[in-house]
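>>> Show me how the following folds:
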Amino acid sequence: MSPNVPLAERLRPHLLAEVVGQQHLLGEGMALRIAFESGQPHSCILWGPPGTGKTTIARLMADAFDAQFITISAVLGGVKDIREAVEQAQVAQGNLLGSSFGTGSGGGRHTIVFVDEVHRFNKSQQDAFLPHVESGLFTFIGATTENPSFEVNSALLSRATVYVLQPLSEADLKQIVAKAQAICAVPAIETIAIERLVAYADGDARRLLNTLETLAVAAEREQRSEITDAWLLKVLGERMRRYDKGGEQFYDTISALHKSVRGSDPDAALYWLVRMLDGGADPRYMARRLIRMASEDIGLADPRALRLALDAAEVYERLGTPEGELALAECVVYLAVAPKSNAVYKAFNEAKSFVKKDGTRAVPLHLRNAPTQLMKTLDYGKNYRYAHDEAGGFAAGERYWPDDMTAPGFYRPVERGLEIRIAERLRELKRLNNQKN
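Below you'll find the predicted structure:
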């Protein structure tokens, strides 16, 4: 193979046994391994982060089944590319029909159509594969870094098995480094530099090999016999982790942050906050999410939490990065250790659900506003009891619900934080109401 071919391509496995990682799919007795050994190709979607072997596995399937392999990039392609793939599949099958979207059966060579970044195709483009997958004209393999549940239409999803690929482990990546050193002109690498290189790759084999190739070229230019940690840091600059600010990983990470706060683990919450900031998440977005957490998970158990979250957002607006990020960290720790209550959150959702299903009930006359004489004549506001004029500032026995409605009891405070006091107050008010009635 030409030395001008990228290192990642030179090291791409040509046999299933050469694949590093994904043993939960390719190991003995595992799902994809069984599929390879069966000799029967089937449509599937390979879902996983970049550089985990999706394209490699698709190519190996084509080799294993002696199939024509057609690649379509959903980033650059469209319906025209799908038509051309159908025509090529028909030719290989030995049954080219007049219509470019015709199907047929017959002998010949089978075709695998591999669609990279399939989530970038819209619904109509994805639908264009359906009749040909159903007819068996070709086997469809899609690769995606996004959750297929959201990004692949249900019709295509129902016809394909989803295989989930995992980021490569540190041991996997070190094995790939050793392979690169054995096969290609890669200089010796200091042990600590390998550790840093593996951490830099962050589970992505392609990123590892591209970086290693850059280092090898730079080392050759400087006539270096070894890649040291200090030199590696100089070449790479500040480490940037893999982070998709708009995709699955983004929402997984914010979910982990929210659940760490809810679970009262300040260290874990700080970790996920820093992961997001380090990965490039907008701190203003983070501030908005913290405000949401204060409302949803802490609520009236500690009303100061909401004020602190608002203050943290304001501090960040004034100071920006990096100084303002400390206020977000302070807020995260406070939210994590604060007493938790979702009573208001649940009450609000119950009230919304009730109102959505219920009819439009009339406002009782005594609760209506009466700014005009006509309204007063119609008894608007009549017999309304002004609470401030009553003993203790409470009009015991007064009703504030529609006349034909029983109070549902949406809000049920928990026995944590300030809501302990709130619950006591509500019990006392209920006792006073019962005495009056």
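
>>> contacts, neighbours, all on C-alpha from now
Fine.

>>> buried residues in stretch 411-424?
411-419, 422-423 (16 or more other CA atoms under 10 Å).

>>> Now these in JSON lines, please, with extra columns for distance to Pro402.
Compiled in JSON lines, the buried residues of stretch 411-424 are given as follows (distance: CA to CA, whole Å):
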{"residue": "Tyr411", "distance to Pro402": "18"}
{"residue": "Arg412", "distance to Pro402": "21"}
{"residue": "Pro413", "distance to Pro402": "24"}
{"residue": "Val414", "distance to Pro402": "27"}
{"residue": "Glu415", "distance to Pro402": "30"}
{"residue": "Arg416", "distance to Pro402": "32"}
{"residue": "Gly417", "distance to Pro402": "32"}
{"residue": "Leu418", "distance to Pro402": "30"}
{"residue": "Glu419", "distance to Pro402": "27"}
{"residue": "Ile422", "distance to Pro402": "25"}
{"residue": "Ala423", "distance to Pro402": "24"}
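
>>> Out of the residues you listed, give me the two with the largest separation.
By the measure CA to CA, Tyr411 and Gly417 form the most distant pair in the buried residues of stretch 411-424, at 15.7 Å.

>>> Helices of the stretch 201-350 of the chain, residue ranges please.
205-221, 229-236, 248-262, 266-279, 283-293, 304-319, 325-337, 343-357 (DSSP state H, counting those that start in this stretch).

>>> so what does the first one touch, helix or strand wise?
Spelled out, it's helix 205-221. Contact partners of helix 205-221 among helices and strands, from 3 or more CA pairs under 8 Å, 6 or more residues apart in numbering; DSSP states H and E: helix 7-10, helix 170-183, helix 191-201, strand 226-227.

>>> can you give me the angle that helix makes with helix 229-236?
Going by axes from the mean of the first three to the mean of the last three CA atoms, to 10 degrees, helix 205-221 is angled at 110 degrees with respect to helix 229-236.

>>> Sequence B follows; please return its structure for comparison with A:
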Amino acid sequence: MRPRTLDAMVGQRRLLAPGSALRQSVEAGQVHSMVLWGPPGCGKTTLALLLANYADASFHAISAVLSGLPEVRKVLAEAAQRFSQGRRTVLFVDEVHRFNKAQQDAFLPHIERGSILFVGATTENPSFELNSALLSRCRVHVMEAVSVDDIVVALHRALGDAEHGLGGRGLEVSEPHLRMIAEAADGDVRRALTLLEIASEIASEQDGKGRRQITEATLHQVLADRTRRFDKGGDQFYDQISALHKSVRGSNPDAAVYWLARMLDGGCDPGYLARRLTRMAIEDVGLADPRALAMAIESWEAYDRLGSPEGDLALAQLALYLASTAKSNAAYRAFAAARSDVEEYGTQDVPMHLRNAPTRLMKDLGHGRGYQYDHDADGGVALDQAGFPEAMGERIYYEPVERGLEIRLKQKLDELRRQRKRSRQAPP
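Below you'll find the model as predicted:
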């Protein structure tokens, strides 16, 4: 059922739309070296085959999982020989991100010479996985997961095609059941066709005349072990944790618990999620609601004690609470500003009045001299006592926001800072 023309491809409407740059170049036979980046089953191999057909070029495919440098060199030598005879070669490299730098570099002179039209396929972000020399010689085209509606179109074609598909087998399947298959495929056309084929093999005969119906009971058997796409170490992983973090920060509890559920469903380590949620409690909730950090630690501990599935609920409650409560990154910004000053000012001496003086010698040297014990001062604060090295002067890092508990903290600190400023400006 692999498409034999661009019009027969389902999905990729943005990339292969009539009039698009890629489509025009392919139809004109002016194919360039490229990297196709997209999820499994979106049509990367099919597009590479079509490129060879439209360019009237030989097609050769290798897999970075199965091929080593000797095989790569052999394929490149064969392509160079064909090139000398006036025929181009489309070299399709599946899972190209699995090649190391030396293996990737082997393609460079052949791409520049034009002896191969390089088409690399990857499910990983090329900017992270491919070296810059290879990327500079290729255009990166992003391919998308195929929509449910487009997968249904592919399934209809398979049911009607007697030569390459399942036509002529007397199969009957309703539109809702086709959509069930398409949804279970999770954007992967190849997976959808496989599921349809399995369903056709176990479908029961209905009327004794050779008609076979794919029923809901049939699909329950076929789709019992359906799983969603999730790469525990790739872009999808980091995109989803980013979505969870930003949903919490944006006070959207519904989105937060959705992304948490997606990651747990995909097999993400719950301990990793507990750690990231704890970070959110510190970074994004902060002192606007100090209870958030305590709840994060408790939820983490609850998961460690209960495991899944009971512990999943503790993480879900935490995500909902973090997204719903008041937010402040004031402590996060204060610490970042303090670290910046540490780097800028280097090793400054501690003011004498703030130094420790546990021995007679240190007292004689002036350590602790002039220190004012704050509990003995009016209001419990010695307002004119400096807290920073002299070269820096007094600094303000922590600026509480007017949300949650920080409203009270802001009121108190603003008043203390005003009093300290007046005390420093008062004549001696």
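
>>> among the helices of the stretch 201-350 of structure 1, which is the most enclosed?
helix 325-337 (a mean of 22; mean count of other CA atoms under 10 Å).

>>> got the contact list for that helix?
Residues from elsewhere that reach helix 325-337 of structure 1 (CA atoms under 8 Å, 6 or more residues apart in numbering): 260-267, 269-270, 273, 283, 286-287, 290, 293-294, 298, 305, 308-309, 312-313, 315-316.

>>> that older thread, in JSON lines: the helices and strands packed on helix 205-221 of structure 1, plus distance to Leu277 of structure 1.
Below are those laid out as JSON lines (distance: least, CA to CA, whole Å):
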{"stretch": "helix 7-10", "distance to Leu277 of structure 1": "30"}
{"stretch": "helix 170-183", "distance to Leu277 of structure 1": "23"}
{"stretch": "helix 191-201", "distance to Leu277 of structure 1": "17"}
{"stretch": "strand 226-227", "distance to Leu277 of structure 1": "30"}
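
>>> Grab the longest helix from structure 2 for me.
The helix of greatest length in structure 2, counted in residues with DSSP state H as the criterion, is given as helix 406-425.

>>> Run the chain-centre distance for that one.
Its chain's C-alpha centre and that of helix 406-425 of structure 2 lie 43 Å apart, by CA atoms, centre = their mean, to the nearest Å.

>>> just stretch 91-105 of structure 2 next, same as before
Between the mean C-alpha location of stretch 91-105 of structure 2 and the chain-wide mean there is a distance of 22 Å, by CA atoms, centre = their mean.

>>> Provide the aligned range in structure 1 for that stretch.
Per the alignment by TM-score structural alignment, stretch 91-105 of structure 2 matches residues 113-127 in structure 1.

>>> Repeat that for stretch 150-160 of structure 2.
For stretch 150-160 of structure 2, the aligned range in structure 1 is residues 172-182, judged by TM-score structural alignment.

>>> The matching stretch vs structure 2, average offset?
Its aligned residues in structure 2 lie a mean 0.7 Å from stretch 172-182 of structure 1 after superposition (mean CA distance after the TM-score superposition for structure 1).

>>> And for that stretch, what's in contact with it?
When contacts are defined by CA under 8 Å, 6+ apart, stretch 172-182 of structure 1 is touched by residues 7, 11, 20-21, 186-188, 194, 198, 203, 205, 208-209.

>>> let's go with 10 Å and repeat that
Contacts of stretch 172-182 of structure 1 from elsewhere in the structure, counted by CA atoms under 10 Å, 6 or more residues apart in numbering, are 7-8, 10-11, 19-22, 167-171, 184, 186-189, 194-195, 197-199, 201-205, 208-209, 212-213.

>>> Now check structure 1 for the residue matching Phe388 of structure 2.
The pairwise alignment with structure 1 assigns Phe388 of structure 2 to Trp401, based on TM-score structural alignment.

>>> Skipping its backbone neighbours, what lies nearest its match in space?
Counting by CA to CA, 6 or more residues apart in numbering, the nearest residue to Trp401 of structure 1 once its immediate chain neighbours are dropped is Ala407, at 6.9 Å.

>>> and the one you found, how far is that from Thr360 of structure 1?
With distances defined as CA to CA, to the nearest Å, the gap from Ala407 of structure 1 to Thr360 of structure 1 amounts to 15 Å.

>>> likewise Ala347 of structure 1?
Ala347 of structure 1 is 20 Å from Thr360 of structure 1, where distance means CA to CA.

>>> returning to what we had before: tell me which of the helices of the stretch 201-350 of structure 1 sits nearest to Glu151 of structure 1.
Scanning these with CA to CA as the criterion, the closest one proves to be helix 248-262, at 10.4 Å.

>>> Could you report the neighbour count for Thr105 of structure 2?
Rather than Thr, residue 105 of structure 2 is Asp. The criterion is other CA atoms under 10 Å. On that basis, Asp105 of structure 2 has 14 neighbouring residues.

>>> which one is the aligned partner of Gln40 of structure 1 in structure 2 nearest to, not counting chain neighbours?
In structure 2, the residue paired with Gln40 of structure 1 according to TM-score structural alignment is Gln30. Setting aside the residues directly before and after it, Gln30 of structure 2 is nearest to Ala55 in space (CA to CA, 6+ apart), at 6.7 Å.

>>> Is it correct that the one you found is in contact with Gly29?
Yes: between Ala55 of structure 2 and Gly29 a contact is recorded at 4.2 Å, counting by CA atoms under 10 Å.

>>> any chance you could map the strands in the stretch 1-150 of structure 2?
For the stretch 1-150 of structure 2, the strands identified by DSSP state E, counting those that start in this stretch occupy 34-37, 58-63, 89-94, 117-122, 139-142, in order along the chain.
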